[in-house]
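Participant: sequence and predicted structure, then a few things I'm wondering about:
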Amino acid sequence: MAVKKQVEKDLAKILFVNDKLDRKEVSIRVNVTEKTVGKWVTEGDWEKLRVSLLTTKDNVLKDLYSQLDNLNKEIATRPIVRDIPASLLKPIKLKTSSGDEVLEYPKINVLDYPIKIGNIPNTQDSLVSTQITNNIKKLETETNIGETISVAKALVLFVRSIDSAFANQLTTYCDAYIKQKMTDGSK
């Protein structure tokens, strides 16, 4: 498939799946036949994609923030376990003054022993937290073609409420800009 056709198909997919435009409107915006759009919809199973668009950037960010929050709560509520030698946790036999045998645990001060597991992040916790944080930062700072389309759409809708003729002209410019970004690969 030629680059121009692929760009048209990609733009059509975004308009159909993300913006939920009908086939006719997509064909007009992309400047292809309605039959071509219908073929792309069928071949690419775009109807299913349209329905399953639950994995939006906002939903992914909410999930990542939730994961980070759950990790921090788990760390904060983790019981503190001290590194006490096993030999000190076993009872020892002692004889009383009357000759009876009794089992008694050694007297220890648990604060004398280092924390083995506690409510401080360990190496694994830190790695997971760093990875989640990096993913959040990446999602919050990168702009993809879908976001560009979303902003362009919002701008066109705003302008349409003021000046319908100019909104149609602006739509043409926005579509050209988006096609250019997709052709350049500067998503």
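Facilitator: All right, it came through fine. Numbering: from 1, shown residues only.

Participant: could you use CA atoms for every contact and neighbour count after this?
Facilitator: OK.

Participant: next one: the residue nearest in space to the middle of the chain from Gln6, what distance?
Facilitator: Closest to where the C-alpha atoms of the chain average out (CA atoms, centre = their mean) is Val60, at 2.8 Å. Val60 sits 27 Å away from Gln6, going by CA to CA, to the nearest Å.

Participant: which residues does the residue nearest to the centre of the chain contact?
Facilitator: With contact set as CA atoms under 8 Å, 6 or more residues apart in numbering, Val60 has no partners.

Participant: element containing it?
Facilitator: Per DSSP states H and E: Val60 is located in helix 57-77.

Participant: and the gap between Leu139 and Thr130?
Facilitator: Relative to Thr130, Leu139 is positioned 14 Å away (CA to CA).

Participant: give me the secondary structure label for Leu94.
Facilitator: strand (DSSP: H, G, I helix; E, B strand; the rest coil).

Participant: that one: neighbour count?
Facilitator: Neighbour count for Leu94, taken as other CA atoms under 10 Å: 13.

Participant: show me what contacts it?
Facilitator: Contacts here follow CA under 8 Å, 6+ apart; on that basis Leu94 touches 101-104.

Participant: so which of those are in strands?
Facilitator: Residues of those located in strands (DSSP state E): 101-104.

Participant: export these to TSV and tack on distance to Thr123 and neighbour count?
Facilitator: Output for those, formatted as TSV (distance: CA to CA, whole Å; neighbours: other CA atoms under 10 Å):
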residue	distance to Thr123	neighbour count
Glu101	46	12
Val102	43	11
Leu103	40	11
Glu104	37	11
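
Participant: ok, and here's another one to check against it:
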Amino acid sequence: MAKKGRLSREELLQKQELAKLIYITEDVTQKELSERAGVTEKTVSKWIEDEGWAKLKRNIPLTRDELLASWYDELAELKEHIKNKPVGQKFADFKEAQLRRSLLKDIATLEHDSGIPEVISVMTGFVKFIRRNDLDSAKEVSHLADAFIKSKIRG
């Protein structure tokens, strides 16, 4: 059992995951990140350094839509390759069938799965929209958005 005033390991991991998702998907200061995650700036700084979040953020250049478009392009190219085979051989061999199945599965998963990064992106856009008109309301909505995101992380 955690000591009074201290977070349990599970609570700390949840806060770390939330902070990581916010860091990767938004342009925030460490101070804002620490406030939203409910930890100190020192803790956030340690996570960024120890876990290599800056490198991870640089290595996620594709949005969901870009990734889907790329997979659809691959699928179309595979289909064209099979179509251009000689008469009587216009079918997928084992490797092509495996690739097609894998692409279709990945596409279906990404199309139907609204992941946490997308939730964060939408909520962030919504808070920014409100912030332009009413800063006090934006602060309140920001707390509700963070609570919603945390509930999604917990499952």
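Facilitator: Cool, the structure landed. Keep in mind that this is a model prediction, so the values were computed, not measured.

Participant: list the buried ones in the helix holding Val60 of structure 1?
Facilitator: 61, 64, 68, 71-72, 75 (16 or more other CA atoms under 10 Å).

Participant: what does stretch 41-50 of structure 1 give?
Facilitator: 41, 46, 50.

Participant: neighbours of the counterpart of Val44 of structure 2 in structure 1, just the number please.
Facilitator: Matched by TM-score structural alignment, Val44 of structure 2 corresponds to Val37 in structure 1. By other CA under 10 Å, the residues close to Val37 of structure 1 number 23.

Participant: quick revisit: which residue range of structure 2 does the helix holding Val60 of structure 1 align onto?
Facilitator: The aligned range for helix 57-77 of structure 1 in structure 2 is 64-84, by TM-score structural alignment.

Participant: got the buried residues for the helix or strand harbouring Glu140 of structure 2?
Facilitator: Taking DSSP H and E as the definition, one finds Glu140 of structure 2 inside helix 135-154. By neighbour count on 16+ other CA under 10 Å, the buried set for helix 135-154 of structure 2 is 138, 141-142, 145-146, 149-150.

Participant: cool, stretch 109-121 of structure 2 as well?
Facilitator: 116-117, 120.

Participant: if we can go back for a sec, between the buried residues of helix 135-154 of structure 2, which is closest to Leu62 of structure 2?
Facilitator: Comparing the buried residues of helix 135-154 of structure 2 against Leu62 of structure 2 with CA to CA places Ile149 closest, at 21.6 Å.

Participant: show me the contacts for the counterpart of the closest one in structure 1.
Facilitator: Here Ile149 of structure 2 is matched to Ile178 in structure 1, going by TM-score structural alignment. For Ile178 of structure 1, the contacting residues are 145, 148-149, by CA under 8 Å, 6+ apart.

Participant: before we move on, what about Leu21 of structure 1?
Facilitator: Here Leu21 of structure 1 is in contact with Leu15 (criterion: CA under 8 Å, 6+ apart).

Participant: with Leu53 of structure 1 instead?
Facilitator: Going by CA under 8 Å, 6+ apart, Leu53 of structure 1 touches 17-18.

Participant: now do it against Asp19 of structure 1, distance only.
Facilitator: Counting by CA to CA, the separation of Leu53 of structure 1 from Asp19 of structure 1 is 11 Å.

Participant: quick one: the contacts of Leu94 of structure 1 as CSV, columns for distance to Lys93 of structure 1 too.
Facilitator: CSV is the format used below for the contacts of Leu94 of structure 1 (distance: CA to CA, whole Å):
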residue, distance to Lys93 of structure 1
Glu101, 6
Val102, 6
Leu103, 5
Glu104, 6
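
Participant: any idea which of the residues you listed is closest to Val26 of structure 1?
Facilitator: Distances from Val26 of structure 1 to these, taken by CA to CA, are shortest for Glu104, at 82.2 Å.

Participant: alignment lookup: that closest one to structure 2.
Facilitator: Alignment note: Glu104 of structure 1 maps to a gap in structure 2; criterion TM-score structural alignment.

Participant: and stretch 3-10 of structure 1, which residues are buried?
Facilitator: Across stretch 3-10 of structure 1, burial judged by 16+ other CA under 10 Å covers 7-10.

Participant: so Ser114 of structure 2, which state does it fall into?
Facilitator: Going by three-state DSSP: Ser114 of structure 2 is coil.

Participant: the helix holding Val60 of structure 1 vs structure 2, average offset?
Facilitator: On superposition with structure 2, the mean distance recorded for helix 57-77 of structure 1 (mean CA distance after the TM-score superposition for structure 1) is 1.5 Å.

Participant: what about whichever helix or strand comes after that helix, distance to the chain center?
Facilitator: Using DSSP H and E, the next helix or strand after helix 57-77 of structure 1 towards the C-terminus is strand 81-82. Distance of strand 81-82 of structure 1 from the chain centroid (CA atoms, centre = their mean, to the nearest Å) equals 35 Å.
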